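J.: Provided below for reference: sequence and predicted model.
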Amino acid sequence: MTSSKEIGKILMIDDDEDVLLAAKLLLKKHAHQVIIEKNPKKIPFLLNNDTYDVILLDMNFSKDITSGKEGFYWLSQILEKDPSAVVILITAFGDVEMAVRALKEGATDFVLKPWQNEKLLATISTAIKLNKTYKEVDKLKKAKKQLEEDINQPFKDIIGQSGSIKKVFNLIDKVAKTDANVLILGENGTGKELIARAIHQRSERHDASFVGVDMGAITESLFESELFGHKKGSFTDAKEDRPGRFEVANGGTLFLDEIGNLNMPLQSKLLTALQNREITRIGSNKPMSIDIRLVCATNMPLHEMIQENTFRQDLLYRINTVEITLPPLRDRQEDIPLLADHFLQKYSKKYRKEISGISEEAFLKLRKYSWPGNIRELQHAIERAIIMSDNAYLEPEDFFFLTQSKSGSTQEVMPSDNLNLDEVERSIIQKAIDIHDGNISKAAKELGLTRASLYRRLEKHGL
């Protein structure tokens, strides 16, 4: 039987007002809202303006008393607007043939008038549960289809055709289907997490969880709780049992990002868990076996840190059965156009800008830049340029925040904390003018602007 207020919203359509009022009196105890309507012609309006957990639909209206013809018509109209609708047909003249036809045409169930209250409530409850099951199955089918598409399109999230990135793809292919621990090395912004996810998606564990942990963001006091979990009452803020990341990732892949930031005592605790392949929640004395595929990443020189006694050699041996080193963006410049075009499409759509592409002059500027922040920096640069641009194509002046240092290398000039675009632009223009002692021509050249463009911006910012 349906419990109190278990159902969200019910719509009932019947031309008998006494039936509608009786149903509402019964159902309002079990639903948050019950809408009743005697005119079936209002069904399209009702469906356009709201959604319902269940729809109770009379089979026969005044024009056609016993055939159910009108009921079948309105059933088809409802399902055309919402194929997942839960529709229970009601009639006083039902028979087996009509019931079978109703179910074949998409009804969830069928009840006869006069109904028994308990039976009506049970029918509604069962129909809603069945519909939830159908939706879950549909969700799983879609997830399976998406997974198959991902498998058939390897590395679709990792953009690049350069020789250096193809070597990375080759390594992923070799290591993914094994259970070997992988260490991903590379500068900030090179896409280490994307590589970790690609390894998981192509592994035998792809149906299980991928759990990522930023080791640099976990404080020493919370390390064991975050990774190994805790029991309720084991410390002041432990108000309930909580599984750790190892437990959540059991059967799947655990990705430990920024592992080089762990201090020596925490490295020791991690190593013990990996060696024993078991963890113990804080407040418990019962060890729990774990089965994970470990992928770690860092931008720090772990081999040098071993010499400096800041990273354990035995932990490094444990986590790097296979090492994958990601190339910085400056070493794969042929991929810049592909990446830039990807981000252009993404952010043009996001900010509803009709920007068709990037000019050759702008691409030249992007290629000259050293990209110390790698792909992440390129992504942010394209996003900022799209926000600032008023043109159909991105031009060099749209990347005004990229400038040439006196040593000849290109560097990004940005205030350290201020992310307000107008303030960023004003600050950079002021800095360029200061560097060139007020010479507008030199400042404009430094910024990649025409003199006219720079004058417009000076006027805009009151400089």
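T.: That came through, no problem.

J.: only C-alpha atoms for contact and neighbour calcs from this point on.
T.: Will do.

J.: ok, which stretches of the stretch 101-250 of the chain are strands?
T.: 109-112, 182-185, 210-214, 229-230, 242-243 (DSSP state E, counting those that start in this stretch).

J.: right, and these - which one's nearest residue 461?
T.: Residue 461 sits nearest to strand 210-214 of all the strands of the stretch 101-250 of the chain, at 40.1 Å, using C-alpha to C-alpha.

J.: Name the residues that touch the closest one?
T.: Contact partners of strand 210-214, identified using C-alpha atoms under 8 Å, 6 or more residues apart in numbering, comprise 197, 200, 245, 248-249, 252-259.

J.: What are the buried residues along that strand?
T.: With burial defined by 16 or more other C-alpha atoms under 10 Å, the residues of strand 210-214 counted as buried are 210-213.

J.: between those, which is nearest residue 353?
T.: Sorting these by distance to residue 353 puts residue 212 at the head of the list, at 33.7 Å, by C-alpha to C-alpha.

J.: follow-up on the earlier one: turn the strands of the stretch 101-250 of the chain into TSV, including distance to residue 170.
T.: As requested, the strands of the stretch 101-250 of the chain are arranged in TSV below (distance: least, C-alpha to C-alpha, whole Å):
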stretch	distance to residue 170
strand 109-112	54
strand 182-185	14
strand 210-214	21
strand 229-230	36
strand 242-243	35
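
J.: Apart from its chain neighbours, what residue comes closest to residue 26?
T.: In space, residue 26 comes closest to residue 117 once its chain neighbours are excluded; the distance is 7.6 Å by C-alpha to C-alpha, 6 or more residues apart in numbering.

J.: And for the one you found, the neighbour number?
T.: A count of neighbours around residue 117, defined by other C-alpha atoms under 10 Å, yields 12.

J.: show me where the stretch 1-150 of the chain has helices.
T.: Counting by DSSP state H, counting those that start in this stretch, one finds helices in the stretch 1-150 of the chain at the ranges 17-27, 43-49, 69-81, 96-104, 117-152.

J.: So which of the ones you listed is nearest residue 343?
T.: Judged by C-alpha to C-alpha, the one of the helices of the stretch 1-150 of the chain that comes nearest to residue 343 is helix 117-152, at 20.2 Å.

J.: Might you quantify the distance of the closest one from its chain's geometric centre?
T.: Mean C-alpha position of helix 117-152 versus that of the full chain (C-alpha atoms, centre = their mean, to the nearest Å) differs by 22 Å.

J.: How about it, which residues are buried there?
T.: Along helix 117-152, these residues count as buried under the neighbour rule (16+ other C-alpha under 10 Å): 120-121, 123-128, 131, 147, 150.

J.: do stretch 167-182 as well
T.: The neighbour-count check on stretch 167-182 (16+ other C-alpha under 10 Å) flags 168-169, 171-173, 175-177, 179, 181-182 as buried.

J.: ok, structure two:
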Amino acid sequence: MLLRDATILVIDDDADVLTAARLLLKSHAKEVVTEKNPEMLRSIFLKRDFDVVLMDMNFSSSLNSGNEGLYWLRKVKSLGSNASVIMITAYGDIDLAVRSLKEGASDFLLKPWQNESLLNSIRDILKKKSGTDITIREDKGNFLVKSEVMKDVLKKIEKIAPTDANILILGENGTGKDLVAKAIHQQSLRASKPFIKTDVGSLTETLFESELFGHVKGAFTDAREERTGRFEAANGGTLFLDEIGNISLHQQARLLSVLQSRQVIKLGSNLPLPVNIRLICATNLPMHELADEKRFRKDLIYRINTVEILLPPLRQRDGDIQLLADHFVAFYSEKYFKPFLSIDKKAIEKLEHYHFPGNVRELQYIIERAVIMCETTNIKPNDIVFSPIECNEAVNAATSQMNLNALEKNTILLAIEKNNGNISKAAKELGLTRTALYRRLNKYDI
């Protein structure tokens, strides 16, 4: 469930708190109800239920023990409500937070709350209630997953993140390689240390060593001061080298030397500096191209590829397009002050029939443009405009798929003809079961 679809009840004896909560939430949620007197809880819940309840822990009592809040929390639970309860208090007490969570609260926040923290808490609770999403949280967005192929990726991340293994992330542009790299770092034992990203594919030969290894003052003409390289900056943490497949053989040799010795020497210096980093690399090149020694050193591949993660393109992620589209609509409708904007089913169908050569990044831009241009509260199919830059690639991909289908159909016809119409023999020759062959016969109307 999204925040814009949620109904929220706020209970607090402070009128200023109720006003602040209502002003904050009314532009984000479907409905916000406020109440000063917790004695009204029973009559309120007899009439209707809520998705989320924000409840103060201290009302009339001057003891500030939080016992009143715990009493009313138990009352909400006893009324058979499905509401998730967030307890709010002006008095920070770890024991009180633990007690409220044990009693069934979903979260515990301190007054005065940070608006974004409160909104994020509600969003997280609503996603857990829906029980359909697996998320990797980033500062300004989510990597939302519903498809089985991406759930497998997340399981792999969960296993390898706590280790110090070097990771190679493969995937097309826009599939979220940098987001996965951050997720691995955030779930690792190095999470409190630096995460340093460098697009090594964009570095020239002259900048490569200075950028990665640093230089001392006077090392070359424009070296007016000493520079810390990315390896040194990432010491103790994670170094993410993006577009690793685009560096030259000479750059690969220099990188391999550092990875083997675990020390860097700044340009213009003879002093080796030990570095302790966890290395994550990414490329949009397929593995068979990386394995070409004319393009990439095999000894470097083995060094950077202790574990490999292959990110599937969006077109192979069944169910994720609608999930991601809903998320981007909610995000950009808040950003551009268009509350309660939704996306039509026909618009979703249009998205799901598109090839998405630009993957999740392209979907994000399409939805942002649709939100900006939409003149109603519902995004229609004609609001969905695909980029002409990517459309040519989509047409080429579709043509290739048509050619593959024609090839498969002709191969099946030849096998059946060769075996005089005997389906069992034709299936055996094609390496298929009879059932699989019958499915293809129906597919091609043979």
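T.: Thanks, I have it. Because the structure is a prediction, the values reported are computed rather than measured.

J.: Please state their TM-score.
T.: Once superposed, chain against chain, the TM-score is 0.56 (TM-score structural alignment, normalised by the length of the second structure); 266 aligned residues with a C-alpha RMSD of 2.8 Å.

J.: and which of the buried residues of strand 210-214 of the first structure is nearest residue 104 of the first structure?
T.: residue 210 (41.0 Å).

J.: quick one: the corresponding residue of the second structure for the closest one and residue 187 of the second structure, what's the gap?
T.: Taking TM-score structural alignment as the alignment basis, one finds that residue 210 of the first structure is matched in the second structure by residue 195. Distance of residue 195 of the second structure to residue 187 of the second structure, given as C-alpha to C-alpha, to the nearest Å: 12 Å.

J.: How many residues are close by residue 155 of the first structure?
T.: For residue 155 of the first structure, the neighbour count with other C-alpha under 10 Å is 19.

J.: Which position in the second structure pairs with it?
T.: For residue 155 of the first structure, the aligned position in the second structure is occupied by residue 136, per TM-score structural alignment.

J.: ok so, going back, could you say which one of the strands of the stretch 101-250 of the first structure comes nearest to residue 401 of the first structure?
T.: Checking the strands of the stretch 101-250 of the first structure against residue 401 of the first structure by C-alpha to C-alpha gives strand 182-185 as the closest, at 28.7 Å.

J.: Which strands and helices lie in contact with that closest one?
T.: Packing partners of strand 182-185 of the first structure (3 or more C-alpha pairs under 8 Å, 6 or more residues apart in numbering; DSSP states H and E): helix 192-201, strand 293-298, strand 322-325.

J.: Which stretch of the second structure lines up against that strand?
T.: Per the alignment by TM-score structural alignment, strand 182-185 of the first structure matches residues 167-170 in the second structure.

J.: That stretch vs the first structure, average offset?
T.: Per the superposition on the first structure, stretch 167-170 of the second structure and its aligned residues are separated by 0.3 Å on average (mean C-alpha distance after the TM-score superposition for the first structure).

J.: mind checking how far that stretch is from the chain centre?
T.: From the chain centre to the centre of stretch 167-170 of the second structure is a distance of 16 Å (C-alpha atoms, centre = their mean).

J.: ok so, going back, can I get the buried residues of stretch 167-182 of the first structure in JSON lines with distance to residue 446 of the first structure?
T.: As requested, those are arranged in JSON lines below (distance: C-alpha to C-alpha, whole Å):
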{"residue": "168", "distance to residue 446 of the first structure": "37"}
{"residue": "169", "distance to residue 446 of the first structure": "39"}
{"residue": "171", "distance to residue 446 of the first structure": "42"}
{"residue": "172", "distance to residue 446 of the first structure": "42"}
{"residue": "173", "distance to residue 446 of the first structure": "45"}
{"residue": "175", "distance to residue 446 of the first structure": "47"}
{"residue": "176", "distance to residue 446 of the first structure": "47"}
{"residue": "177", "distance to residue 446 of the first structure": "50"}
{"residue": "179", "distance to residue 446 of the first structure": "52"}
{"residue": "181", "distance to residue 446 of the first structure": "47"}
{"residue": "182", "distance to residue 446 of the first structure": "44"}
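
J.: Tally up the residues packed near the aligned partner of residue 195 of the first structure in the second structure, please.
T.: Alignment of residue 195 of the first structure against the second structure is given by TM-score structural alignment, with residue 180 as its counterpart. The local packing of residue 180 of the second structure (other C-alpha under 10 Å) involves 22 other residues.

J.: do the same with residue 312 of the first structure
T.: One way to gauge burial is a neighbour count; for residue 312 of the first structure, by other C-alpha under 10 Å, it gives 21.

J.: residue ranges for the helices of the stretch 151-300 of the second structure, please.
T.: With DSSP H, counting those that start in this stretch as the criterion, the stretch 151-300 of the second structure has helices spanning 177-186, 205-213, 230-233, 249-261, 287-290, 298-304.

J.: Need the ones you listed in TSV (columns: distance to residue 89 of the second structure).
T.: Below are those laid out as TSV (distance: least, C-alpha to C-alpha, whole Å):
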stretch	distance to residue 89 of the second structure
helix 177-186	29
helix 205-213	48
helix 230-233	40
helix 249-261	51
helix 287-290	54
helix 298-304	49
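
J.: closest to residue 324 of the second structure out of those?
T.: When the helices of the stretch 151-300 of the second structure are ranked by proximity to residue 324 of the second structure, the top entry is helix 177-186, at 14.5 Å, counting by C-alpha to C-alpha.

J.: how close does that closest one sit to the first structure?
T.: Between helix 177-186 of the second structure and the aligned residues of the first structure, the post-superposition mean distance stands at 0.5 Å (mean C-alpha distance after the TM-score superposition for the first structure).

J.: Quick check: the equivalent of residue 369 of the second structure over in the first structure vs residue 426 of the first structure, distance?
T.: Counting by TM-score structural alignment, residue 369 of the second structure lines up with residue 384 in the first structure. Summarising the geometry, the distance separating residue 384 of the first structure from residue 426 of the first structure, computed by C-alpha to C-alpha, is 14 Å.

J.: how about the nearest residue to residue 118 of the second structure, chain neighbours excluded?
T.: In space, not counting the residues next to it along the chain, residue 118 of the second structure is nearest to residue 109; the distance is 7.7 Å by C-alpha to C-alpha, 6+ apart.

J.: same for the helix or strand the one you found falls within, what does it pack against?
T.: Mapping residue 109 of the second structure onto the secondary structure by DSSP states H and E places it in strand 107-110. Under the contact criterion of 3+ C-alpha pairs under 8 Å, 6+ apart, strand 107-110 of the second structure touches strand 84-89, helix 94-102.

J.: So what's the residue count around residue 388 of the second structure?
T.: The number of residues near residue 388 of the second structure, taken as other C-alpha under 10 Å, comes to 9.
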